[in-house]
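Engineer: Predicted structure and sequence below. I'll ask about it afterward.
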Amino acid sequence: MAEHAHTHTSTPSPVPDLNRNRLPTLFEVLSRRTLPPVDLFSFYIYMRDQQRSVDYLDFWLDVAQHMSLCRHYVRELRRSVLVGTPEPEKDSKRSSAILQGLGEMSHHAGPSMYATEKERDQDAQMSAFLREDRPGAHDSPQSSNGPRNRPSPGISSSRDITSDSNSPAHTVARQDIRASAEKILYTFLLPGAEREITLPGSITQDVTTAIEEFGRDDPEVFDVAKDYVFQAMERDAFPGFLRMKALGNLIPATLIMRLILGLVSMFGGFWAAFILIFLNETRQTRLWLILPFTIGVYSLASYQYSLDPILALLGFSEYTPFNFSRVREPYVRKLLAQRAIMVLAVTILIDAALCVLFILVPGKRL
């Protein structure tokens, strides 16, 4: 076997579509085909900090990495069959035929939608093989490496998000797949689970029965739950994510601070303006009113449009308080620049009107 040992090379990450002249879909974001600020890492931060439902995204990512683990396991078996050294337990003619018919299975984990019919058929055949391949309906491994970690708050790059491109380099054992399926079940689906997500009872029951009673651990066992979670995120979370990241570049916590700063600055500007008018101060002195009015109008406009126009024109977007990342998605960069010019025009117009009014109005000492 040593002479046929295979060194795993990672599947290349999907190439982002730099010519996309539209906003991305959720499937493209989850497939890591987008760039900041509408990438998977930004969506994870949004689900964690704004939507407060990151468990749904974690479930989807864990199911995707379970699929990746299964593909890696089947790829190893297929290669061992092709070089004529199948494992003793896997050398049935039927299993060998299925393995040889699967192909390289190099596509990326995703929801139940595929780029080609071939990819769908490959995953269906893989699941069928794994159902036949399981050692027993009630076997449960005592130890396993389990699935890899999901992204944490400290992640600084979306490439750390789980995908097929960072499948484990070590050999995947059959019990690893079983442990991965059980971990997903016990973490997200069982009543009272550590991070239980809300699904229709029939879906939860079907998955639980399939894993615990029938011993299944193939990826298809999670298909219905995964698609339900995908549709829920697409309907309830993704539109808000696009509004925040593609039409604006500030997060709610910062927007509240800008609202407070804007109101305080406007109050100070009006207060100082009336004081200077009624003290009959010169227009040169009243030119200082430009400062509070400009700060106030700029802050309130940023709050109203969820956009800092100067930062947008410089190409930055906020993902956590006072932490900014470069806007790299071409269409989003263009969209933010257009909105930034509009917000700046509104700000300058209102600011100029206020300054002209309170600087040029004749003074009258009381």
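Structural biologist: That came in fine, so what should we check first?

Engineer: contacts and neighbour counts: CA atoms only from here.
Structural biologist: Noted.

Engineer: What is the longest helix along the chain packed up against?
Structural biologist: Taking DSSP state H as the criterion, the chain has its longest helix at helix 330-360. Other helices and strands packing on helix 330-360, by 3 or more CA pairs under 8 Å, 6 or more residues apart in numbering; DSSP states H and E, are helix 238-246, helix 252-278, helix 283-286, helix 290-305, helix 309-314.

Engineer: Check the offset of the second one from the chain's centre.
Structural biologist: In terms of CA atoms, centre = their mean, to the nearest Å, the gap separating the centre of helix 252-278 from the centre of its chain is 36 Å.

Engineer: Repeat that for the first one.
Structural biologist: A distance of 11 Å separates the C-alpha centroid of helix 238-246 from that of its chain, computed with CA atoms, centre = their mean.

Engineer: Against which helices or strands is it packed?
Structural biologist: Judged by 3+ CA pairs under 8 Å, 6+ apart, the packing partners of helix 238-246 are helix 330-360.

Engineer: Also the second one?
Structural biologist: Contacting helix 252-278 under the criterion 3+ CA pairs under 8 Å, 6+ apart are the following elements: helix 290-305, helix 330-360.

Engineer: And the contacts of the shortest one?
Structural biologist: Helix 290-305 is contacted by residues 248, 255-256, 258-259, 261-266, 268-269, 307-309, 343, 346-347, 350-351, 354-355 when judged by CA atoms under 8 Å, 6 or more residues apart in numbering.

Engineer: Settle this for me: D218 is touching R131, isn't it.
Structural biologist: Yes. The criterion here is CA atoms under 8 Å, and D218 meets it with R131 at 6.2 Å.

Engineer: one more structure, for comparison:
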Amino acid sequence: MADHDHHAHVPIQHRNRFPTLFEVLSRQTVAPLDLFSFYIYMRDQQRSVDYLDFWLDVAQHLQLCRLYVRRLHRSVFEDTPEMEKNSKRESFFPEGAGEGPSGEKGEVSDQRLSAFLRSDHGSRQHSPHPSQGSNYSHPSTRGDLPRPSFMTMDTSSPGEDSNSPGQVSSNGNGLRREDLRASAEKILYTYLLPGSEREIIIPQSILQDVQDAIEGPDQRSDPELFDAAKDYVFQAMERDAFPGFLQSKGLGNLVPQSMMIRLIVGLISFFGAVWASFILIFLDKSRVTRCWLILPFTVAFYFIFTHQYMLDPILALLGFSEYTLMDFNRIREPFVKKTLNKRSITTLGLFLLVDAAVCCLFILVPGKRL
């Protein structure tokens, strides 16, 4: 398994750095570097949101496994004499499994959880009674739809949706062993198999191992079977998508569509200002009249600078970042706010310097009527 080297969790207010991908995925960050923003970035700019959805669905599958084992734990110890409970509790129930990529804290507990789910003891002897309300069946007979877009959810927790077994109550009531298998199969058939509806590209060896584990004689549904694929997807996002996300949201506050509109408006304003400047010069208009050139030049250089630096300094100083086109939300991550404020002051200084130099050039140059 891959050994990920991540920073330890640091409180948001004390984190004097950009967050890691693991912190973003673990919901330890706030806007504009939160999971919601990363989802939008992966969907709209990176065009690879299926990789993030796969990672979130595997994390949700781990939660389902925990709920199942907790319920199983309660059913086994319900009638156990008090003196025997403590000794059985440690050997039976793998408590405290983590959610991160393999190699993160909680890996040992995750391995225990997977080992327990693979055992005959866990799967056959003490399986909770099926719930009449369970709506899970084999994916081949249900025609499961892919995960709905994160943008349509009412919750801050991507990974919970109406088509997933995550709808069981928080104490695991209504969750069966068959639900875990259906969840694992849904991930396989939605993301991994060639030609699947939301296929992601992973090494063939990893795909084959997962497929054999789920469809083979063992019919595994433990979360450990997805470890290699989850690690691969995590590393791919960390390498290919996350640096661009930090640059876009940590060093700027505009989306590409807004930047393109600003570039177009800025160039039109610049050429219009230059055209008007030469007309006023060659008509020998007074310098007072030519002062009106300040307006189009200011608009032109402001928009060109905001495009160049991916940053609207006025909006940043007011504490806003653009999520989608013309949709602004408040910046809550302290380090990002501090970074953008510094960049905004520098950008404004350069903008005013260039704007003043060009305006003075066209206003103070002697006029000559042709």
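Structural biologist: Received, thanks. From a predicted model like this one, the values you see are computed outputs, not experimental measurements.

Engineer: of the helices and strands packed on helix 252-278 of structure 1, which approaches S143 of structure 1 most closely?
Structural biologist: Closest approach to S143 of structure 1 among these (CA to CA): helix 330-360, 45.9 Å.

Engineer: Now do the buried residues in that closest one.
Structural biologist: 330-337, 339-340, 343-344, 347, 350-351, 354-355, 358-359 (16 or more other CA atoms under 10 Å).

Engineer: Spell out, range by range, the strands that occur in the stretch 101-250 of structure 2.
Structural biologist: Counting by DSSP state E, counting those that start in this stretch, the stretch 101-250 of structure 2 forms no strands at all.

Engineer: can you give me the helices for it?
Structural biologist: 107-118, 120, 139-142, 177-187, 204-215, 227-236, 242-245 (DSSP state H, counting those that start in this stretch).

Engineer: what separates the nearest residue to N145 of structure 1 once chain neighbours are set aside from I203 of structure 1, distance-wise?
Structural biologist: Once flanking residues are discounted, N145 of structure 1 sits nearest to D176: 6.2 Å by CA to CA, 6 or more residues apart in numbering. Remark: distance between D176 of structure 1 and I203 of structure 1 (CA to CA, to the nearest Å) = 24 Å.

Engineer: Looking at those two, which is more packed in?
Structural biologist: D176 (21 against 16; other CA atoms under 10 Å).

Engineer: Wait, that one touches R134, no?
Structural biologist: No. Counting by CA under 8 Å, D176 of structure 1 does not reach R134; the two are 11.7 Å apart.

Engineer: mind listing what the residue positioned nearest the centre of structure 2 touches?
Structural biologist: Nearest residue to the geometric centre of structure 2 (CA atoms, centre = their mean): F38, 2.9 Å. Residues counted as contacts of F38 of structure 2 (CA under 8 Å, 6+ apart) are 24, 245.

Engineer: any idea what S75 of structure 2 aligns with in structure 1?
Structural biologist: When structure 1 is aligned by TM-score structural alignment, S75 of structure 2 is paired with S80.

Engineer: Count the neighbours of that match for me.
Structural biologist: Quick note: S80 of structure 1 (other CA under 10 Å) scores 21 neighbours.

Engineer: Please apply the same query to Y51 of structure 2.
Structural biologist: 22.

Engineer: Assign a three-state SS to Y323 of structure 2, would you?
Structural biologist: The three-state label for Y323 of structure 2, taken from DSSP: H, G, I helix; E, B strand; the rest coil, comes out as strand.

Engineer: Give the aligned equivalent of it in structure 1.
Structural biologist: Match for Y323 of structure 2 (TM-score structural alignment): Y319.

Engineer: which residues does that match contact?
Structural biologist: 37, 42, 45, 250-251, 325.

Engineer: S112 of structure 1 now?
Structural biologist: Residues in contact with S112 of structure 1, defined by CA under 8 Å, 6+ apart, are 223, 227.

Engineer: Many thanks, I have nothing further to ask.
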